[in-house]
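**Q** dropping a prediction and its sequence here:
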Amino acid sequence: MQKSPELNRRLGRMIRLIRQEKGMTLEKLAEKSLITPKHLSSIERGKTSLSVVNLLLIEKGLGMKEPGAIYTGDLLELYEHLYEYVHDLDQADR
């Protein structure tokens, strides 16, 4: 599979913009997303490919209630299943 540096940059910019709009520090989002600040910084700068699981964790950390509209077709179905899985994990912790 060919990597897409442009997609990585766009996703990273989107995450950073939403985080900043919510007045959240990188460290706080990393904590809420269960990833390290260093890894989140790399994602925001477009230096690291973003897995679907990490995208879901970041969306959850940002307080997003529904999966993003980034994926379509079969990928959207996979994305929704992973989204439900991550939220089920959170419910098990309560």
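**A** Received, thanks. Residues are numbered from 1 along each chain as shown.
**Q** contacts and neighbour counts: CA atoms only from here.
**A** OK.
**Q** relative to the whole chain's centre, how far out is stretch 72-82?
**A** The chain centroid and the centroid of stretch 72-82 are separated by 14 Å under Cα atoms, centre = their mean, to the nearest Å.
**Q** let's bring in a second one:
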Amino acid sequence: MRNRRPLPLAFGREVRRRRLALGLTLEQLAERSSLTPNYIGTVEHGQRDPSLSTILALARGLGVAPGELLGGIGETGPLALEAARLIEAQPPEVQEAMLELLRSMSRRRRG
């Protein structure tokens, strides 16, 4: 079983909630979004990190704006906003190095 993370799980729950509110089956949403029912099921259960194209396809299939599916997921606090501003101010090669440093620190923290 895959390790389910909070953001994909919250996104998947929102997709499922909206699908059920519309009275759609997985198959119907799959047809409307050009995705497979099995893939949508894995997204709904938080087993996949959906790509941007998947988020757009699901939003289209549900008849909502993509941001509505994301809602308050991962709301950014002031420290994260400051970090993003500092990173964005750097040239691309420095941005990549900073991102790799953050990833490395995150991996070490998780053990």
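**A** Done, it's in. Because the structure is a prediction, the values reported are computed rather than measured.
**Q** what about the strands in structure 2?
**A** In structure 2, no segments count as strands under DSSP state E.
**Q** show residues contacting the longest helix belonging to it.
**A** When secondary structure is assigned using DSSP state H, the longest helix within structure 2 turns out to be helix 92-110. For helix 92-110 of structure 2, contacts defined as Cα atoms under 8 Å, 6 or more residues apart in numbering pick out 87-88.
**Q** buried ones in it, by neighbour count?
**A** For helix 92-110 of structure 2, a neighbour-count test (16 or more other Cα atoms under 10 Å) marks Gln95 as buried.
**Q** give the contact list for Leu89 of structure 1.
**A** Neighbour list for Leu89 of structure 1: empty [criterion: Cα under 8 Å, 6+ apart].
**Q** could you find the counterpart of it in structure 2?
**A** When structure 2 is aligned by TM-score structural alignment, Leu89 of structure 1 is left unaligned.
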